[in-house]
Structures are given as C-alpha cells and as structure tokens.
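A.B. asks: would you be able to build a 3D model of this:
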Amino acid sequence: MNAQSTGAENRFTTCPIDVDASSARRGAYSYDASNYRIPPAGVAFPRTADEVSATLAWCHAEKVTVTVRGGGTSMAGNAVGAGLVLDLSRHMDTIIDIDARAHTATVQPGVVLAQLASAVERHTNGAMTFAPDPSSKSRATVGGSIANDACGNHSVRYGRTTDHVVALDLVLVDGTRVTATRSGIRASDPSDTAAVGRAARITADLADLTHDTMAPLRTELGRIPRQVSGYHLSHLLPEHGFDVARALVGSEGTCAVVVAATVSIVDVPPSALLLILGYENVVDAARDVPEILTFSPSAVEGIDEQIVATMRARRGTDSVTALPPGHAWLYVELDGDSPDQVATDATRLLAGLRSAGRVLDGSVVTDPVVRKSLWRVREDGAGLSSRLPLPDGGSITSWPGWEDSAVAPENLADYLADFTDLLADHDLIGVMYGHFGAGCMHIRITFDQATDEGRAVMTRFLDAAARLVVRHGGTLSGEHGDGRARSGLLPIMYSPAMLAAFARFKAVFDPEGLLNPGIMVSPAEPVADLALAGVQVLEWQTSFALGDTTASPPGQGLVDAVQSCIGVGRCRSHSGGVMCPSYRATGDEKDSTRGRARVLQEMIRGAATVDDGWRSEDVREVLDLCLSCKACASDCPTGVDMATYKSEFFDHYYRRRLRPAAHYSLGWLPRWLPIMSRTAPAVNAVLASPFKNAALRMAGLTTERDLPRFASHRTLRRLLARPTPTGAADVVLMVDSFTRGFRPEVAAAARRVVDDAGHRAQIRTDVCCGLTWISTGQLAQATKKLTHAAEALDDGTDRPIVVVEPSCAAALRKDLPELVHTDAAERVSKRIRSFAEQVSAQVAEGWAPARGVPGEVVVQTHCHEYSVFGSAVQQRALRDVGVREIREATGCCGVAGNFGFEADHYETSMAVAEQALAPALRARDDAAVLTDGFSCHMQVRQLTGDRSSDASAHLAQMLDPAPEQR
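C.D. replies: Take a look at the predicted model:
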C-alpha cells in the first residue's frame, strides 16, 4: 500500500487496499454538491467487489465509518463523511450485460447514467433506453442514483429509480456478500454458509419489522409519486411481495454498499416533439399541469426567468432562443408511435390551454439544435441559479437546503403560492425550476450561511418550509434524498412509530451505525457542518479582477471566484462540451475542475488540510494537469475559470523561486521569436540535427514532439509587402506572435480575405497579447504587454480588431480588461474579433468567397475561441461560406499552448487528443482539416505524421482568394 498522510501516524496502514490520506485528496473529497464540508480521514478507489468486501470487513473490525460515493453530485450532503470515503466511480464502471429480450441491464455502480442510456440505445438501435435521467445524468452514477432514488426529466412517464431496480448485489458492513431481489434477500454465493446465515437473519428481522409496523407503512409511505424522504419500507408489505431490493433504493448508503445492479430498460416511442409554453409566473404554470397530464406527456419541466437571464448574461443573448413571451416556462414533451398523432395532440393541448387563459403563448420546437440548447438551460438549472446577475453588474448567490420538496401535481400551484409568501416572510429569494409534472420543485434560496444571524434565519425557514409542504400533503425530498439537509426535519413529516421503524431498518443491516452515519437516523441539525460557517477568510490580493467586484470588498475577488464552484460536477462528464479534458484523460477527481476548485477553497479558508496559502504544494499538484483550455469558463454552469485561477496561483507560487525551464522557453516565447526569426535557418538546422533532443531537454520540452520550423522575418515582410489599398483602413488586422513566428502565410491569407470583402486592413505586427506569460503565471510581464497593447490599439475609432490566432483574440477580449484596469483596455476588448467572427460579419454584409470551399470539413475549434467567442463560432462561419458537411472534433486538442510541449505532460496531451481530435482525423476520409489555432495545427501534425504546413489549414487559407501568392 502507498497511503499518504499529513500526520505522523496513518491509521490506514493495514487496510487491504490503498488509501490516500494526503491533504489534497482529503480536501477535494470534503465536499459534494451540497452546503456541507466534512473532511474525510482518507479516500480509497476499490477496483472490484472483492476489494469492497475486504475493505468493509477491515473498517468493521477497526470501527472506521464508511461513506460511499459515486459522482459526488449530492445536493443534500449524502456523499461526505468523516471516516473512509470509497469512490466507486473511478474503477467500478463496467456495463456487464444488456439483455434486450429480458429488458434488463446489469452494471457496476460507477457506471454513469448517460453512458448506460447511450450503450442501451446503441445495443438496441435506439429502440430502448435506461429511463432515469436527472439533470446530472452526464456524471451521476447508477450507484448514486440508487442511493438517492434519482428521477429526472422524464419521471412523469417513467417514475423513479426505484421503479427500475430488479436486483442489487450488496456488500454488508462486515464484508458479507448478499443479493437483494424483488422477493427477498439471499447469499450471493450459496456456498458461503456465513452469508447464507446472515441473509436468513435479515429476512427474519425484516419480516418482523413489517409485521410490527404494517399500519404506518401503509398510511404514511407511498402517498405521492415523488415521496423519497425516509426509507422506502412500504415495498416490504405483502401486497408488494417483500421487495427488499426496492426497499433499499433511496437508503443513501446507510445500509449496504451496492457493487452491482440489475435494472430494467424501457422502450422508446419512435416519435416525439417539444412544446414550450410561456406563463406570467410559476404558479400560473403549475395550475395548468393537471390538464397537461391528461395528454400523457413524457416530460413536464419548468424554469423561471432568473435562470434564463443568467444563461443569457453568462453565455450570450443567443444562448437561449425560441422561448415564447413570459416570465416562466414549461417544457412539455409529447411522444407516441405516429408523428401526425403527436402533432395533433400538441395542437389540441395548446388550444385547450389557451382557452383556460393562463398560458401567454406556446410553440412547437422542431429544430434539434434549438431543442438541445433549450434542454441545456433546464439541465444546468442548479448551476445557473447559484449566481444570479444583477442590473448593476453584481450578483446574488443562492444555495440548496430546501432544494427538492414535492407535492402531488394537483397541489403544486397552491403549494408554490404559499411557498412564495413564505420566502417573502423571511426576506429570501428563491429560484424555481424542476419537475412540474411530478410535483417536484428544485428551489435554490439566498441563504446566508456565513453568519450566526443568517443561519438562524435558515433554521427557522427550513422548519416552516417542512411544515408547509407536509400541510400540502407533500414530502421533504422528492429526488435528492434527505442527507444532512433534511434528515433532521423528518420528525415533522413522520410519526414517532415511523421514525422508529426507520431506525430499526438501518439496524438490521448496520447495527453499529458505521455506514454513512448521521443520515436519516440520529441526524445532526441541518445547519451543522456548513462549509461557509465560521470561516475566517483572509484577503487575497490578485492581479486579475476576479469574482463579483461590486459585492466583494478589496482583496476578496479570489474568494468569490473560487467559491463559485458548488460541486454540480459537469466537469466530470465524458461527453458533450469540452470541459474537463484532463479529467476525461485520467478519470481522477483531483484532475477535474471541481476537484481543483475544492482544493482552492481549502486554501482560501486556511483549512488544516491545505494550509500553506499561495505556497501550497497541494494546490500546485492539482493544477499541474490543468491545460488552461478555459472550457470551464463557458461549460461550467457556475462559470468557474480554472485557467485564470491557475495563472494567478502560479504567479504567486513562483515568486522569488526558480521556475520550470518551460516557463522560460515557452513562457517567454514572444521575446525569443524576433531573435529566432533573424537566425531561422541556423535554429531550424539545430532542431533537425542530433543536438535537437539535448536542446529540448534543456528547455524543459518533450523530445516526443517536433517543434515547428521558425519563419524568417523576411518571409513575413514579403508576404505582407503589398501596400494597403488607398483610403482609410476600416479593419485592424493584428498579426500575433505565433502567426508571425510560425505561420506568416496565414497572415497574408487573412489580409487577402478581408480585402476581398471590400475592406481595407491596417496590419499591426507590433503588439502582443501576453498569452504565454498568462498561461505560465507571469502576470507582471503579461500586464506590461497587455498595457502596451491597449495603448497601441486604442486609436479613437471603433474599427474591429481582427486577430488571426484565436487564443490571442481570446486573451485580448477577456484577459485584457481583467488584468489592465483602464478605459482603454475596456474599449479595445470590445473591438476584438476572432477571424471566424470576421468571416461571418463579411457574409452578413453580402460577401461570398471568391473560390469554392470544400464540401466537407473536419474542424477543431480552439478551446479559447470556444470559451470566449462561443461554441458555435467556427461552425457558423463555415455554414455561412457554404460548407455543406461540418464534422467538429468537439474537445481540446491536447496541446493547449505550452502544456503539450512540456516534458511531463506529453502523455496526457496525447490522451486528451484521443477524446475527439484523433478519432475525427481517423474518420475524416478526404475531408479538409481546419485548425485556426496554432496549438491545434501542431497536434494534427503530430497525430497524422504530416510535418508539413499543409497538415491542416487556417480558415483564412481555406478562403484565400489568391492562394498562389503564399
């Protein structure tokens, strides 16, 4: 075993599997997606059910508590604990079997829901799927969904995870292996006499429990579709067949550890459409739900205007389209066997709702791209609602705590009306979204958890809210479980007899209370262990303008920015978007945006786990594999910008310290390029000689990757020698350091494209965006470069500044005003365009390319352009110029500036390339390859073995009206 510990003694030295007790690991696992922080004693990553069994047997003997974790997306605090955390998501993620004939799938607990659904759909040619689809489905695991009884957007049709569990392979607290089924519990191995005896005792104890509490089981449980609070003991009743498997769903890891599950899969109707309805408010929307349900929809989801406003503020006004007028909206999905019948149903439904007089307007969304973007708004609700923009540029923060209460759908409108009044009574704001068709609301609230007064208000509110939902016949939890947030409120909902039955049920499986203690049975108060409680935060002076500068006092910007991570975990997705390439390569939480943010949060609070501030080795370690791709700044629903935080941290960490060699060789590249360009033949000769590897090692660079050839300064002068057309230039074309030094032919092509549209381009080769100094955390030099750029480019006009290299364009658009706090910087930032943006602007003006474009293109959008200018900017430009088929390698190329050239990062760089770019290149046939980013171009060269400049093209080269002039 190779356990690490911050103390002299490591209590896990005799544990049968490796336990990581390092401060960085413990810091990252102190949180889930809830309000709570509980540092564990250690974290382990079992690979097999046998390892889980051996570990639990050891923990039982040593009296070590155990918390089992999947994707760590719990909003109720179900996945944090003070003992040993077992993360099953990293290795136990195999889909064992899919049986379409039996309508079942058997999987390990770490399988991600979206991956299971996708695998089933592939296996059945789209005819079947796995139904539970919570908004976190791209990172939530099957095991976690079983633990919390997750539901999802289509629960109005398919119910909860409970309804899809067939059998559970379990490890009990003492390591015993048993299997729970729809009709009882048995030893997983019939030859294991101890397990046979243990299963028999459990069966007898559960039978006695059911007999003794039959009346409350029938009257208090299973009253509404989303009654998730408490243990699901009604499944043990005779009329339900003594269903032990389903009784254990929703037990939140307090009774046993799931090591495999057999679940049902469902048929998918061949036709579906999405109807969007606009309302004045959420109460009006809820009043129409009973009528909508008569049409048997597969989904009835809702959002309010605050989420839409946040989406538009964070990702642009065109990020949410096709919404009818209103301040609240319902998404109604109808499906069936016939497209005509589904369309007829939609028309009838909309007519009926209009007659009722509450709906403001409605429309059918047929465009699949628009449908996907609309569903993303709903699915990102938790993150989007956490930071709400204010008109003055500030924001307010909302939190879970009363996050997923539920009532019967017919009671939802009255409940929401009363709940709105309750919020006002406590001077709180609630952001509402959720599963209207199932009566389950997600409500994030502006709790103040940092002060005694705020926590007192929170306590009073939660008590009143619990009493309100019970008065409306509802449940404290309708999806996420009780966890630490609501277990202490269960006496408001259930009788003493029912609570005693819950305690007895847990004791049958875990008599010593070692599994996830404090959940449902013997809980602490809901305001105990809050992450923001009692934190004495220091001032953190930064170069970047971080966080909400209107709300944060001086020096607090880093605190505000880092705490924007609330743990929703979209960075742990393996598909969709670009974030987070390093996590997708390693599968390790510490390499996710969330893992890094959590360790940074430990740093700013001065926690015992990470207590060295700017000199923290833990923070340096978790930031090491961050590619600074900036994808998180757009893909993360809360807007975490880890590239910026990494740059800021490295700037402080390396002050008065010797930096890695690559920080001097690549970090200072714009300083070296003028020298290299004047001695290009000699430098290129050295890089082609036997001395190359020695030179690369001295520079801290990998010897596995060829460097590009340096361009002679004469080449750039020759290519740009043609005089500017007569008359005043109306476009500024900035030729960046990378283009000047390595791809001057791109600059010439860009100029010809701009000129071809009737514009007159002024060429600027005298400014630098400072990107290489930013990415290596050398912010004094970066600020100096950017200050000069702002002064040089702020010429008193509003002419667009078109930047050939997308990463440099992004730096001037985003980093410039965050590092240089002048009006000139703001003005220049607003004028920056990427070249793809310029192309779309020219097409909008009536321009068309002078020569034909390829019919098919494989495009690698630079991550910085994706993040700062929009995920669709390259595709939009290509469609505008007439490219018929666009295959985008959606993901980071893996080079990411200096990262992929550094000796320690080459393997990770190539693993990242395999996520999207490499497969796209292998499948490209004869399609042209487009890489506006120089890093992306170099990775294509590496992957294809083509070391020529023609390995891929810049958009300017593809549209060049006179390519013969290269």
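A.B. asks: every contact and neighbour count from this point should use C-alpha atoms.
C.D. replies: Will do.
A.B. asks: what about residue 701, neighbour count?
C.D. replies: A count of nearby residues for residue 701, using other CA atoms under 10 Å, gives 26.
A.B. asks: residues in contact with it?
C.D. replies: Residues counted as contacts of residue 701 (CA atoms under 8 Å, 6 or more residues apart in numbering) are 662, 901, 902, 903.
A.B. asks: same question for residue 437.
C.D. replies: Counting by CA under 8 Å, 6+ apart, residue 437 has contacts 156, 289, 293, 299, 300, 301, 409.
A.B. asks: the contacts of residue 701 in strands, which ones?
C.D. replies: Within the contacts of residue 701, no residue falls in strands by DSSP state E.
A.B. asks: just the ones in helices from these, please.
C.D. replies: Applying DSSP state H to those, the entries found in helices are residue 662.
A.B. asks: ok, back up a step: now for the contacts of residue 437: which two are most distant?
C.D. replies: 299 and 409 (13.0 Å; CA to CA).
A.B. asks: following up with a second sequence; could you model it the same way so I can compare the two?
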Amino acid sequence: MTSQRPGQKAMGSLVDELRRTVEGEVDASSLARALYSSDASNYRVVPGAVVLPRTREALVAAVDAARRHGVPVTLRGGGTSMAGNAVGPGLVIDTSRHLNRILSVDPEARTAVVEPGVVLADLQRACAPHGLRFGPDPASGTRATLGGMIGNNACGAHAMSYGRTADNVHSLTWLTGTGEVITAASGDRSFAAVPGLRDLVEANLALLRTEFGRFRRQVSGYGLDHLLPENGSHLAAALVGAEGTCGVLLEATVRLVERAESPALAVMGYPDLASAADDVPNLLQFRPLALEGLDTRLLDAVRRAKGPGSVPDLPSGGCLLIAEVPGGTPEEAADAARRLAAAAATDQTHVVEAGPQAERLWRIREDASGLAGRTTQGHQAWGGWEDSAVPPEQLGDYLRGLTALMESEGLDGMAYGHFGDGCVHLRLDLPLDLGGAGMRRFLERAAHLVAEHGGSLSGEHGDGRARSELLPAMYSREALAAMAEFKGLFDPGDALNPGVVVRPAPVDAHLRRPRAVEIHAGSGFAFSEDGGSITKAVHRCVGVGKCRADTRDAGGFMCPSFIATSEEKDSTRGRARVLQEMLNGGLVQLGWRSPEVHAALDLCLSCKACASDCPAGVDMAAYKSETLYRSYRGRLRPRSHYTLGRLPQWLRLAAPFAPLLNLAARVPALRTTALAAMGADRRRSLPRLPLVPFRWDRAARRRASEGAAAAEGAPKVLLWVDTFSDALDPDIPRDALTVLKAAGCDVEIAPPACCGLTYISTGQLDAARTRLRGTLDALVPHVRAGRTVVGLEPSCTATLRSDLAELVPDDPRAAELGGAVKTLAEFLSGIDWQPPRLEHKLLAQPHCHQHAVMGFDAERALLEAAGCDVEISAGCCGLAGNWGMEAGHYEVSEAIARGGILAKAEAAPDRAILADGFSCRTQVADLAGLEGRHLASVLAGALRADRGAATR
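C.D. replies: Okay, the predicted model is just below:
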C-alpha cells in the first residue's frame, strides 16, 4: 500500500522529473499547495505538488512518474467535491485548465466525446443547438467537470427522468494504476482487458445481486451491479462513481437525451419536510422530470440577503415540493403542472410557467448548498451528512428519524434535495471549531439510521473522506471485500486516491476548520454578520466554486479575474483557501504579510460581486481591505496607495491647476512620467479635470434653492455630490439637479462629504473611518430633517449602504444614514415620477458595487417606463477604481473588458452605453474610445429636448 504521505525526497525527485518531461504547469509552491489543499468538503489534505497537464500524453506521463516514485495521485476537476474526493497528500492533477475540449457531438447517435476537464454547462451549450443535453445535471453544473461527475456518479435534479451519470456513459478511455490504457465499455471485450474481473463477478453473483443496485440512488461504494450479465456487463458504468480510486479518465463517450422545451413548475407547500416526503410516491405517478424538496428557511435566507423581491410568490409552509412537468407546448406543460398540483395532499399550490420566475426559483435551488451554510441563528453549517438517500417510499419516515436524531444531538440545518429520488442534502451546525468528536458521533448514528431504511450513505456525491469509513453500516464484510478486490484489479499499489472507499481514512481525520486559529475583528472591519470573527467570515467559503463559473449570461458578475485567467488563485474560492491556510499557520506562515496571501489577492478587483453572487456570502473585497490594513498599518505602503488610494485629497489640491494639468496630460512623455510616479500603468490615460468643479458652481446652488419653499409637500432631497462627480464629472450633478427639480423635488445640495471608498479599497481604514465620521456629521442632520440622500456614483452610494456600518459599528447614526441613501432611480421610482419619453436603445453597464449592494432593478424599471430598449451587460467592466489603473493589472483589466462590455458594445453598435460608474465610463473610453453616459444625463437630455420642442 502506498503511503498516505510521500517522503520529501520522493516528492522532490518527482517534481524535478515532471518539470523536465511533462507539458503543463508543475507547481510545488506553498501558494499552489494551499489552493489545492481543500475541495468543497470539510477536509484539508496538503498535496506535495500540483500538475495541470496540457495534453493526454502529459496526464499519462505524470501518473506514470508518480507511480514510479511511489507518490499517490488524486485527480481533480472543478474541485466541487463535497465529500473530500478531490484532495490528496501526493500529486494533485487538475484537468480543468487544459484538458477541457469537447471532441465531438454526434446528433444522430446522440453521443458526445469529451475530455475529463469539460465543464457540464459547456457541454450543454454545445448540445443545445441539436435539441439535446446530457441528462444528469448537478447544481454545480456551471463549474463541475465531466471527469468529476464520472468520478462521483453525479445525478442532479433530472436524474429521476434521465438517470445517473453511470446510466449515461457509453465508454471510457481509462488509465489504470498499473499504467495500461484500456477502453471500458459493455460486453466481453472490456472484461478481457482486466485480468481477474470475470472471476470476481462469477464468484460473487449472489452478492452483487442482493447488496448492490438495490435502488436508484445507491451511490455509496462501487457500482458493481453494473458488472452483472443481466446489466450488460458494463465495465464503464461500474467505474463511474469509483472516485478516482480505480484509474484515471482520459476521455469519455457519453449519451445525450432530448431537451424538454418550456417545462412548467408545480410548486406545493407542506407543513414540514416529512409531510412533503410522504406525498412524493403519490406525485411520482405523474412522471415529473424533477421533483425537488426545499426547506423554506432557505428562501428566507435569500430574502435576508437580497431583499423581499428576490423570491417569487410561492405557497406557504415549512417545505416546498417543486415538480418540473414537460409538455408539447408551454400551455400543455402548465396544464400538466396544474393536474399534478391538484393531486397533491395540500391546498397550498402554485403553477409557474416557463420564464424568468421559474429560472429564478431554479437558481435559488442551485445555490442551496451555499445558502445552507448558515443556520437561521447564524451558526456555520457543514457538510458530512450532506448526501444521504433512501427509496422514495421510505423518505418520510427517514426524515422523521433524522429530525429526531438532530434534535437529540442539539443540531440544526436546512434540508433540500431530490425528493423524487429519495435524496436529501443537509448541512449541519456541527461544532467543528471544537474538533471532530461531535461529528463522528452524529455520523455513526446517522449511518445506521439510513441503513435501517434501506438507504445509501451517499445519493450522488460519493463517499470520499466523509463517508467511506461508514460503509460497514450498509455493506456486509463480503461486499466490502469484493470492492477491495475490484480496486486491486486496477490499482494494486493503492496509489490512486488512497484513503477513499477502500482502506478508508477516519471521517474525523484531516478536518479543515478545527485547525484554524480564532482571529477577532480589531480596528478594521467589524465582521458583524460573523459575530466579529474574521475566522468565521473567511470560512464562509465552503468551496462550492460558483466563482469559477462564467454566469454573465444569467446576470452574474462574479468572479471577473478568474473568468479572464482561469487560474484557481484568481477565484474567490482560491483566495479564501489561502486566507484559511494563513489562519492555520501550516503552509502560509507569515500571517497577513505572507507573500502567498498577497499573490492570491493581487488580482482581486474588490468588485464586491461575490458578496451578492456567492451563495455563501463571501465578501472578498472586505477581506482584501482588511488584509491590506493589517499588512501595512504603520508601515510603508505601495506607491499607488498614496496616490490613487488618496485620490480625493489630490483632486482637491489639483483643482486650481486644472488648465495646466490638462495641458501636461496631452504631452505623452509627461503623461507617462506622471502615471509611473503614481504607480499606475503607463498605458492608462489621465482624466481631464473640469475648469469648474461642482463645489465651485454657485449657479447650481442657486438653482437648487429656487422654488424649494414654494412647493408645499414636495419630496425632500439631499443631493450628495461625491468626489468623482464633483471633481471629475460635474455635469452629472448638474444634470441630476435638473431631473430632481423637474420631478418637483425640494432639493438641497449636501455639504462636502467623502465616503472614503479609495481609502477602503487600499486598506487605509483608519483614514476611511475618519472621513466616514465626517460624513455622518455632515449628512445625518439633513436626514433627521426628513431628507432622502440621493447618491450619484454607485460605488460611493454602496459604501454608505454597506461598509459604513462595518467601519463605524459603534455609531447608531451609521444605520440611520445607510437607510436614507438611495440611487437616483430608486428615489425617482419611490415618488412615482413619470420620466420623459426616451425610446433609446441602451446598453447598460451596472457598476459592480451597485449590483452587489443595491441592484439594478430600479434603473431598469425607470428606463423601461421611459420607453427605452435596455440590454444589460452583466459582469465587471474591468477597471474597478484604482485596481485597473495600477501597474501590473492592465492586461487582466483589458481582458475582462474585452470579454464583457466591449464585446457587447461591438455586437450592438446601435446602442448607446449607459454607465453610472465613473470607472465604467473611463474603461470604455480608455480602451475603445466609446462614450458612456450617466442616467442623470440621459434623463436631463430628454427633459431639455422636450423643453426645446415646446418652445418651437
């Protein structure tokens, strides 16, 4: 048996050989090892090195070299394993970066040939034009790879109609642990390629027929039932779900199924999980495509995070069943959904036809694994008993027993899952910060409970490190011996993913959370949602990996740097993992100043999109700011922190010299010298300074006061002019004043006040706090006088709505001001103002901070009410304030823009760009010479045009 932990000498020799012979990245740095030490499970196993092979030959060579050096190998795709199947102590091989080609799609044969690193969503997009899809669809499908799905026998919501991954695999090109490459399919030829396989089957026929394949979601252990002659002697299907312990996938031919067009949803509310489960057998007669269960407390979590309008109107109850029903037309599907709902044992029913509401409900369901990471009391919840399954007719009784077991152990958690298949997902508030003893006790009891109901420890995620030790609860000694013999045929040296399924590691070994050192908030951010614990905040990331998915087509903004680079260190998850490693002090040993930490955070744009898009609520912008604060407090900072990070004070000093500075900016040598002195990239432009900043505009102030007292009961506004609008684009506040006066508002211009945004993004939190306290002094008296604060720059407005309370938590005025700040569109929508007719075609680029904190719904609604045809460009523009200006970031900044707003603009040249963010307007002008306009300017222009038309 290969040692779980390879020796340093063997590892060093292997890395040297791999660097000489393997085409691809070979990385034994502490940063890479930190990034790959965890997957989406509770486990932390530090690898010796990480390899990202570029070709199949490189993958084979890497595995061969590891075998010769006696180093174990763990394969990894998207790293979304919730059971610890994708972490290992030796060589971790990541196939997602390069081995991600869809080699062919055959519509007639309904098959596709893929490399192991192909992401499921990419395969689905390739098949869609042919009216086809891959049947199984785990919720992580936007980042899960086919190799990982084959490793875990992934299922998803539609497995009840299309089958598991094992049911949808035709053949596998397979590298065994002894170095042979075989084709695994069905029939005698595949058996002949594996000496001893037929003997194993013939010696265990009765065992395979009685203990394996008892019900559809029996995923724990190996799928040896597929080897039976009546099941086609299907070796490929038997290898599906082997979790990388029996070989390495090089290529897969998978089966495809027809896509269901415009299915409808029947949504039914029940008092609790068990009563919903009791109704499942009754509803299965209608043959729904999917039948999902959802603890409604998960919906409450969405409402708390994103507001009451974030969840569609749904039936009441403690649990929802969501049935997806097909039909030849949308009307037929809706009729079928109504018939199913009418047969349900509840009067709380609702039918949702195909469209945005149904898509929103599916997105909530897909995010459930992250949403369930916090209980209603705010406690951290963990996987482990995340994936149990029983025959559907046993589900109600099983859930009652499981609830009683949780209560006896003092545990809580929100369940969801594939109730139509009897599969339950659950995260529990196990006290992992205190160690694994409580987890072990619960898991052992739960394993016996599921076995009593004829179930499986795992219903789709595999056993991994979380459940392999518990397999004796559901399998006999003879069955376990048969599985060990099966592994031995393919991997006699136990070199492939050791410690999983066969000869398992203890379930409470290598847990990540107990190793973390507790660090509490200090004079930086308060981390109030995590009880003042930085450790809890950083461990919000459980690794579901949504940050690795390009969700821009669905309106997502996370994670722009990963989309541009495809490097794990540039994902929100990768950064969180490095911060977690810093907290345990193992690999990353220099605390906040560790080079690994700063390397991981360097390409974080502080766009804040993860705070909204990450289902676990990870706010990497806050973590980065806190890191910079603790790293540089009392020390010399990077040059850009003194220049770009303190932009408001420099702009005030520069204003009197605007003509001279503008002239200098047009001289290339002076411009590049100035940019270099600032710590900015020399390819950037310098903004043109206005000759009259808004704060010097006495005429505007007179206009604000004119007629204010005459309008009895007029809406009272405090127009807050931020630094960017004041000193760089003063026409915007002038236009806002025009709009607000046209709306009949009583407008007062706020005293000078700075939100400290540039100080926050560079971690100068003491200075930011000073400015925020000054802002409270300046603005709160007006709020108490009944005025609504209208902000113009989205990032500054978002700062007062979010960061303000975190940086001055001891001042009750923070909540007072935060609740009174609105965007221009939010305010105008609230006073029921009818905008002028525009009928423009617009390409809107919402600012990332607006997306994360306020959303863009009010802007969209206002523009549509004005008659505009609005297309939204989701995703970051790539500038992100000081980040995109800084030296070293230009290439990634440009790549983000080229793949986002600029690509959209090129595809729709007839659309004018609407961008409220100064950064967004700067980026499109800098990189493409395009003009972006603020909403205030668009509306004011229409008002002026109307007045001009009226006077003609």
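A.B. asks: tell me the one of the contacts of residue 437 of the first structure nearest residue 271 of the first structure?
C.D. replies: residue 299 (13.9 Å).
A.B. asks: what do we get in the first structure for residue 753 of the second structure?
C.D. replies: Using TM-score structural alignment, the partner of residue 753 of the second structure in the first structure is residue 767.
A.B. asks: how about its match, what does it touch?
C.D. replies: Residue 767 of the first structure touches 734, 736, 785, 788, 789, 792, counting by CA under 8 Å, 6+ apart.
A.B. asks: for the most centrally placed residue in the second structure, what are its contacts?
C.D. replies: The residue lying closest to the centre of the second structure (CA atoms, centre = their mean) is residue 546, at 2.5 Å. Residues near residue 546 of the second structure by CA under 8 Å, 6+ apart: 140, 142, 143, 614, 615.
A.B. asks: map it onto the first structure.
C.D. replies: Per TM-score structural alignment, residue 546 of the second structure is aligned with residue 570.
A.B. asks: again, but for residue 857 of the second structure
C.D. replies: Matched across to the first structure, residue 857 of the second structure falls on residue 872, judged by TM-score structural alignment.
A.B. asks: from residue 82 of the first structure, how far off is the residue nearest to that match when sequence neighbours are not counted?
C.D. replies: Once flanking residues are discounted, residue 872 of the first structure sits nearest to residue 866: 7.3 Å by CA to CA, 6 or more residues apart in numbering. Applying CA to CA, to the nearest Å, the value for residue 866 of the first structure to residue 82 of the first structure is 40 Å.
A.B. asks: residue 566 of the first structure too?
C.D. replies: Separation of residue 566 of the first structure from residue 82 of the first structure (CA to CA): 20 Å.
A.B. asks: and the two? Which one has more around it.
C.D. replies: Between residue 566 of the first structure and residue 82, counted using other CA under 10 Å, the more crowded position is residue 566 (25 against 19).
A.B. asks: looking at it, the more buried one is touching residue 385, isn't it?
C.D. replies: No: Residue 566 of the first structure is not in contact with residue 385 according to CA atoms under 8 Å; the separation is 10.9 Å.
A.B. asks: can you give me the helices in the stretch 351-500 of the first structure?
C.D. replies: Here the stretch 351-500 of the first structure has its helices, by DSSP state H, counting those that start in this stretch, at 368-379, 381-384, 412-425, 452-471, 483-486, 490-493, 496-509.
A.B. asks: need the longest helix for the second structure.
C.D. replies: Longest helix of the second structure, by residue count under DSSP H: helix 765-784.
A.B. asks: pull out the buried residues from that one.
C.D. replies: 765-766, 768-769, 771-773, 775-776, 778-780, 782-783 (16 or more other CA atoms under 10 Å).
A.B. asks: quick one: end-to-end distance for stretch 57-76 of the first structure.
C.D. replies: By CA to CA, one end of stretch 57-76 of the first structure lies 28 Å from the other end.
A.B. asks: for residue 128 of the second structure, which non-adjacent residue is closest in space?
C.D. replies: The shortest distance from residue 128 of the second structure to any non-neighbouring residue, by CA to CA, 6+ apart, is to residue 259 (7.7 Å).
A.B. asks: residue 848 of the second structure: neighbouring residues, count only.
C.D. replies: 31.
A.B. asks: now which residue in the first structure aligns to it?
C.D. replies: Using TM-score structural alignment as the criterion, residue 848 of the second structure maps onto residue 863 of the first structure.
A.B. asks: can you count the residues close to the residue lying closest to its match once chain neighbours are set aside?
C.D. replies: The shortest distance from residue 863 of the first structure to any non-neighbouring residue, by CA to CA, 6+ apart, is to residue 629 (5.5 Å). Residues lying near residue 629 of the first structure (other CA under 10 Å) number 32.
A.B. asks: roughly how far does the aligned partner of residue 516 of the first structure in the second structure sit from residue 483 of the second structure?
C.D. replies: Mapped onto the second structure by TM-score structural alignment, residue 516 of the first structure lines up with residue 497. Distance of residue 497 of the second structure to residue 483 of the second structure, computed by CA to CA: 15 Å.
A.B. asks: if we ignore the residues flanking it in sequence, what's nearest residue 782 of the first structure?
C.D. replies: residue 770 (4.6 Å).
A.B. asks: quick one: residues contacting the one you found.
C.D. replies: Residue 770 of the first structure sits next to 781, 782, 783, 785, 786, 811 when contact means CA under 8 Å, 6+ apart.
A.B. asks: same question for residue 823 of the first structure.
C.D. replies: Applying CA under 8 Å, 6+ apart, no residues contact residue 823 of the first structure.
A.B. asks: counterpart of it in the second structure?
C.D. replies: Under the alignment by TM-score structural alignment, residue 823 of the first structure pairs with residue 812 in the second structure.
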